[in-house]
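J.: okay, predicted coordinates and the sequence, questions at the end:
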Amino acid sequence: MTLDRGSKWRKWDLHVHTPESFEEHYGFDGEEEVEKYDGNHWKKYLDELESVTDDIAALGITDYMSVDGYEKIIEERENGRLEQIDLVLPNIEFRLDDLVVENNSGDTTRINAHVIFSDKFSPETIRERFLHRLEFENQNGESLPLSKGSLNTLGGQHIESNPEENHLSPYVAGCKIVTISFDDILDKLDTKKFRNDHMVVLATEGWDDVNWNSQGHLTKERLFRESDALFSSNEGRREWALGITDGVEEFERSFGKPTPCLWGSDAHSYDRLCEPDEERYCWVKADPTFEGLKQVIHEPKRRVRIQSDSPRDFTPIHTLDELSIENGIVDSQLRIEEESIPLNRDLSAVIGGKGAGKTALLDMIATNFEDRWDRDKEKGEPPSDRNSFIQRIQDKEPDIKTKLSFVGEDVDEFSKQVSDETVFESADLVYLPQGKIEEYCRNEDRLHNRIIALVEREVQRTDPEMVNRLDQLRTTTEEIVENFRTITSNIYDLNPSKLNKEKESLQSRKKRLGGDLQSKKAEISNFEEKHADVLEDDEATDLRNELGKLQEEIEQIEDAEKITESVQEKVSRLSDINTQLRKLEGLLEEIDEGENLPRISIQKVKTEIEKNQERLQTQVNRKRARQDEIEEALEEMNDIQQEYSDLLVEKTTIADKISDTKRELDEIGAKLEQIEDLREERESLFVEYIQKFDEVRNQYQTIIDQFESDSSEILSDISFEPAIKARENLETRLERHIDMRRVDEDRLPNVVNKLTDAIEADTQARRKELSREFLNKTQNLTEKMLSGTKEFEYETTVFDDHLSLVEKIYFRDSPMPNLSLGQKGTVLLKILLAEEDTPLIIDQPEENLDNEFIYETLVGAFRDAKLTRQVIIATHNANLVVNTDAEQVIVANYDNNTIGFESGSLENPDIRERVTTILEGGEEAFRRREERYEIG
């Protein structure tokens, strides 16, 4: 067995006539074509058929009551013709004798039936073991076998009776009038030889002319019940045949089973070859084999469609296309086959015995994506997973390399060593490892994120404003919480503890200074009484005034002395002038020009100056003497005055200190008042936060109502109810700051309960009251804080984001906490399956579930999920492979220390054998799948 992608949509044409049909128009277009093909219609037919079948996977070669055309095609394929076509099946068309249909115009016609055989039968076998055993009656009422000879005989008799049709050959004439009993056809097919290797397809031409209330309705019903499929491209008829129109239960009561509709070009001429009207091509999702075709019986809705384009017309570009494995040696005891494994775009099921490598394959895919490396937030490491193949082999440092390719043409391949933490960043997938269902169910936040994303995405498509309103409300709550934190920071930037200590200190200082001031005033009063005579005497004032005047006079005299000294200096320079005059006289005499020059009288001036200096000095000395007398008298008086003055200064200093203290107290008071305002604002915001969460819950309820009104069938037995809850870690966070030895055991739970009560309050007033009670109780706990705990840390804990939006989840009306682990897993799986279009990988989804529950509950969910996303599972459960109609089965094998893989479709006989051999209940699953529509 090889690696195959499994079932995929392919174009089939199951109704193509050949030149062997008695009614055909495969002629030549002029003599040139006659010459080109030597007059051989088959040569041209083969050329034309090859030219239009490049995208056709399978053909149903159709002839009336004959396999001659099919036989010719088989011969030509053996000679190398029509190699591009994967499958050619014989399709024999019959005109039934059971029902004559008359239309509104009065014209009559008969219902046709087709029998499509497996290609395992040779034309001769079909001819001898089936056709020739069918019988019809000639005009004489004689029974004849359905053979060419008998048809010639019938036609000859007809022409004799109807000479106007002598232009027909006896064979054509016989074919035109022969009818076969439907019961005879079914009888000859119900043999060991053909029983499971044919399909009966009822043509619906004239079908609508038989009213269900007419006499022919019983025949019409019988024909339908005994047919495997209809040939019809009418969408209304298809929906009716599938039970969609009347409902499946009602339809099954009336007709037994939903029935698929097939279609073909019904080509009788070259222009119609593989070109049905209105491009109504027949698409079958199956291997191009007869077993593949038979899948439409078991899956009449999902395996065949009539439309112009492939039903899988859109696939997310990051859908996985292929996994390649290189350097597969783990150690001397284990290696992985180096191969490329194609992956189906719909549902791939990995099966195999214990230790065969199922988890290894999933892990090698998932390790390329972030979801598999989802960090443990506290440790900063990937979460430990004892079932992870990659983690188990890491210590061996294998050099295994994987390469992923994607269906999107513009998406680059991604390759890495399996132990490398590098991941594909352009997209992600969802991976649920084995044994993690319980862990995922316990992670309420993670589950909520999945649910709200699912709900919002679906409602966003129909009412985006509804979702936007919820987003706005959630943003508002986040902004309120951020304001909590900002206000708390602002409060402690002001440092209330320090301010209160300073206030206390300043108040003590002010009180002390007040006492000091009163003491000083008393001291001054006593001093004033004791020295009243001195403090009130004017003599000191007069002496001080005289002393001041003397000082001024002395300064004036000293100025006069300075001027006198200056004059005296200048007079001294005049002496030099007289000396120079005498020298000049001497020179003049020598030149007989002698003349007495006048002299300056210097001595007289000098004498006057000296007298003036003596006078000034005498005045200064007298005044200084008086100054000394006055100072001596004042010194005695100043000791008392100075002491009094000092007392006054001291009183003023104390009064100034009191004023400064009052100013500092005013500043601190303003800051403490600001802190009080901030606390009140924060408290009001907290109440608003609680009330806003109630709005969030109400809006989420509106969105859930909208979601559940048109949610997918996957979630039909699951419902959600929005709820608000206090985060589970609130009590623990408060305990970190409180000395629990000083607190009653139930006090903290009671505090948290007040918050819970506020959430559930039925009025805004009550909600506000309870919110404030919660804050008051947390405030009272500050007295019980651990030593070393900072108030900022405690208040940051109190005023934080304590609430979260969650869902109460109900499965078949039972709340999640009441469910068994298996049922919880079912809820998780259904939520995952209903999510967006990213690939989904699940290892053993059947964990903790019994087989019947899986069949009833999960099979349908997987069938629906694969319509919109790629799903890959590893499983031991046959129902999850067979009755989900997995498009691809990947078989993991462990042999001779080597893990290897094979793959194919369910319709592949080898795969079917492996499913029934490996999986417990495999045969039962196939039987159940077939009996679901009463197919043997």
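T.: It's in.
J.: from here on, contacts and neighbour counts on C-alpha atoms
T.: OK.
J.: from the chain's centre, how far out does the strand or helix carrying residue 683 sit?
T.: Here residue 683 sits within helix 602-709, counting by DSSP states H and E. Remark: helix 602-709 is offset 64 Å from the chain centroid, using CA atoms, centre = their mean, to the nearest Å.
J.: could you identify the helix or strand that succeeds it?
T.: Counting by DSSP H and E, the next helix or strand C-terminal to helix 602-709 is strand 718-726.
J.: and that following strand, what does it pack onto?
T.: helix 602-709, helix 747-760, strand 803-811 (3 or more CA pairs under 8 Å, 6 or more residues apart in numbering; DSSP states H and E).
J.: so how many other residues sit close to the closest residue to residue 925 other than its chain neighbours?
T.: Nearest non-adjacent residue to residue 925, counting by CA to CA, 6 or more residues apart in numbering: residue 879, 5.5 Å away. Close neighbours of residue 879, defined as other CA atoms under 10 Å, add up to 28.
J.: repeat for the one 5 residues further on
T.: Residue crowding around residue 884 was assessed by other CA under 10 Å; the count is 21.
J.: surely it is in a helix?
T.: No: going by DSSP: H, G, I helix; E, B strand; the rest coil, the assignment for residue 884 is coil, not a helix.
J.: next up, a structure to set beside the first:
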Amino acid sequence: MIKNKFTKGSEWRIWDLHIHTPNSICQNYGNTPENWEKFISALENLPNDVKVIGITDYYFIDGYEKVMEYKLKHNRLKNIEKIFPILEFRIDTFGSGNENKLQKINLHILFDLDESNLSQEIKLVNEEFISKINISSLDEHKTKSLSKENFISIAGSLKEGFNSLIPSTRQVFEFLNSITWKERTFLFLGYKEWSNLEKNQQLKLIKDNLYSQVGAFFSNNFTTNPSNQSWLDEFGNKKLLHSLDIHEFKYLDTFEFEPDGTQKPSKNYQCNTWIKADPTFEGLKQIKYEPNERVKIQNTNPSFDFDKPYFSSFRFNNDEQIFTDDDDLIFDKSSAIIPLNPNLITIIGGRGEGKSMLTEYIATSFFDKETNKEGVFSKNGNIEVDYCKTIRNQSESLTFPINEDKHSVDFIYINQGNLKNQVEDREKKSKLANSISNLAKLKKSIFNEELNQKVLDNIDELHKLKEFLNENENKIEHLESQEKSTNEFINNITTKENKDKLEKYSKNLIELNTLKLKKVQLENFTKQLNENITSLNEKIVSLNEETKNIPEIEPSSKTFKNQVVAIDLWLKNVNKEIAKIEIEITKVKDEFEKYYKGDLTTLLKDVDKFQNSLFDIRKKIKETKAKQERLTKLTIELFTDNKESKSLISKIEEEYTIQKNKILSDWETFTKVDERKDLNIQQKEIMKNLLNDLDIEVIVDFDEQKFYNEIYHCINGSEWRVKNNKAAQVKHFGIENLSTFFEYIKNKYLQDFYSTGFYKETFTNVLFDENKRKQYIKVFPILKYQKKDLNKISVGQKGTVYLKMMLATEAFSKPIIFDQPEDDLDNEFIMSNLIDLFKNLKKYRQVIIVTHNANLVINADAEQIIIAQNNKGKLKYISGSLENEKINNKICEILEGGHLAFEKRREKYKFIK
């Protein structure tokens, strides 16, 4: 059983699998004790990211044996987590680098040896592999096994023997495929020589056969690696690893010295092979099953390719009772600390083992995260969660004790059945549509407030005008009758002798009244200017608060200088005209006194009285006619369409189309993934995948039932007997849809408003106030999945759509915790889409899944598996990677179809194109 050492799961490390030792047949170190010490020291000074090395000597394992003696007996090489023995063989098939030079093809054999019994393991390699291989395929060497002594005895020297003798490749592969070694070796080929093997298709079958028998290739040229990998991909999916094929100290140097003796980093050492796996043999095998996910050839750590926040650990500082009213269920402190992988984490366990309990308990300690569990969680701070703000700096982290306080960290939490509730528990289509709209960042349809207010104001004004004009004293006929009778009164007190003088007096009187009215208006306007300044200064003081960024407005003489000057000039002219007319009036009175012998004071008072009355009547006639004109204009503006303009009611109707088009435009913008400059190529592909099969139809929905529910409150049942008769209401109004709704308003609203049986204000608000109207008229998108209305697909498909939208909205940011997605999602989507989706998304966000679906664990290539265990009410958690034998066995034990999923994953890349 492999010890569960790497609890954080699969992590990126540099694997340098091509380092020769001073014991190698070809090397430039010098095989002396001093150079061996220097060699070990150089390995100890390799960059921190180098955690796995391969001691790669030709044919023999004694160099590896000596390195491991330093590590195991002398406690050296603590920086290296795993050292593999690799034997480099020559293949007795040759490639051509050019027309004149043949090149031997290199076969690298990596052995999986148990370090706890290393001496016996090395003996096994020597006795059951190396010594059983003939030193060449020549008949004369059938009794000569592969050994340094036989190289020397046959060729005269070790190097000459190495150069001239090649063991039988057929025999090497026979032993490698034996029961002893088939599952304990990993094979590599040298890329350059193998790629030169084929000339004019003559050796294509041999080349393909060699490709099929190895797990990966080696290259020492980082610059050409991408183009060579591209060419290699034509044969299949095997990776081209990079290492310098180190034979001398120069290429082990990680620092060098300036002429003045100062130390500086050296660029001599290079290995750009990053493998995401435990530093174990099983970890290495993952590059065959998931080559594109597990291998990166680049200068920098692939973890830093995309920054993201993530939960970095769960800590169990003490036993914690889970529920306040149940002391039989606790989190066991023996779980200690669970470091969390920043990529894909799956939490598994049998029924009742506590896999969902952990995520539910932790997630609900953060704002806006709801629970499904029955009972009240007990949270006393014995469990802590670490949250790292950036993957590039572990010190940028926060620690949250799980207690009664709610914490503020933004992440998506989908608890068990939550998606199903989202798509089932919503009140019909509009609420689900609103949820979808929010996810797609589709702006809510907002009615044109200016238009809404204008309609309300105009309707209010129209009814006030109607009310005014319907009063007897304001009717034109009544006013004209008053005008006529008042004129008659004036004519009846006027004789031939005083007619001209009285008319002149009346005219002057009218002018005087008009001028005095204008004077009052001008003086009032001056007062308003001053009041406005005072009001504006108060606002300025409020805005400035402690500062004085906005200067206060100076007195009106400066602020409204032009207006004040004009008003003063006008007032002076008005006063002059008043004085002038008053003189004229005095003259008329004087003329009357010369010849009029009657009661002049009474006569002029009567004239004055009737003239003022006539002035008021004519003024009111003018105002009434203006109100009649305004009423006519308002009625046309509200209800009548013509060639020049649309009515306000038609504009309201048109506003819904505008809202509809705006939502469609927002959706188009949302789905134009290729135009987004903030996404890389893979992210764009992820977005396209998420949005695939999704589209929207925007509808303007008129809810007839809700409309008549609102109309119910407008009807006075005592006057109109159809209050509780729905059929009679429908017959009367004739409103069934949006079109008939607006037709009714244009043609019948005024008639009904002025008939009996309605609460007029309520009736008007229901029809014209958008806050009321939106109760029964809504603009919203209907999401289509595979061209089907969301309301016409299964619950699992709805959950699938909702998840896709949720992920598309924030695909590359905050962590997501998803409790048992298989319960909420369409199974076809899980198998054909979700697995690959999570494999891609985990690069850009931390994904934590609670699941009992083996494929989501295995074929999504989860970096970390956390296994929940319940031992008599004590919940405990262990964690590790897929390649960890203990974890591997638990997956197969717990998850139905686990063995099959592993086999499917292993078989995926066993082919040659």
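T.: Nice, thanks for sending it over. Keep in mind the model is a prediction, meaning the values are calculated, not measured.
J.: so which of the helices and strands packed on strand 718-726 of the first structure comes closest to residue 262 of the first structure?
T.: With distances scored as CA to CA, the stretch of these nearest to residue 262 of the first structure is helix 602-709 (33.8 Å).
J.: show me the strands in the stretch 301-450 of the first structure, by range?
T.: 304-307, 320-326, 329-331, 334-336, 340-342, 347-351, 401-406, 414-417, 430-432 (DSSP state E, counting those that start in this stretch).
J.: quick one: the first one aligns where in the second structure?
T.: The reference is to strand 304-307 of the first structure. Aligning strand 304-307 of the first structure against the second structure (TM-score structural alignment) gives residues 295-298.
J.: tell me which residues are up against the matching stretch.
T.: Contact partners of stretch 295-298 of the second structure, identified using CA atoms under 8 Å, 6 or more residues apart in numbering, comprise 225, 239, 241-242, 272-276, 287, 302.
J.: what about these, which are in helices?
T.: In this view, these that belong to helices under DSSP state H are 225, 287.
J.: and the contacts of stretch 295-298 of the second structure, which are buried?
T.: In the contacts of stretch 295-298 of the second structure, burial by neighbour count holds for 225, 239, 241-242, 272-276, 287, 302, counting by 16 or more other CA atoms under 10 Å.
J.: among the residues you listed, which two are most distant?
T.: It's 225 and 276 that sit farthest apart of these, by CA to CA, at 18.7 Å.
J.: how long is stretch 177-186 of the second structure end to end?
T.: Stretch 177-186 of the second structure has an end-to-end distance of 11 Å (CA to CA, to the nearest Å).
J.: who's in contact with it?
T.: Contacts of stretch 177-186 of the second structure with the rest of the structure, by CA under 8 Å, 6+ apart, involve 109-113, 175-176, 214-215, 285.
J.: at 6 Å instead, please
T.: Outside of stretch 177-186 of the second structure, the residues within contact range by CA atoms under 6 Å, 6 or more residues apart in numbering are 109-112, 176.
J.: switch the residues you listed over to TSV; also include distance to residue 694 of the second structure.
T.: Shown next, in TSV, are the contacts of stretch 177-186 of the second structure (distance: CA to CA, whole Å):
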residue	distance to residue 694 of the second structure
109	50
110	49
111	50
112	49
176	52
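J.: now the residues you listed in TSV, with neighbour count?
T.: Formatted as TSV, the contacts of stretch 177-186 of the second structure follow (neighbours: other CA atoms under 10 Å):
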residue	neighbour count
109	22
110	21
111	21
112	19
176	19
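J.: in CSV: these, plus secondary structure.
T.: Shown next, in CSV, are the contacts of stretch 177-186 of the second structure (three-state DSSP):
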residue, secondary structure
109, strand
110, strand
111, strand
112, coil
176, helix
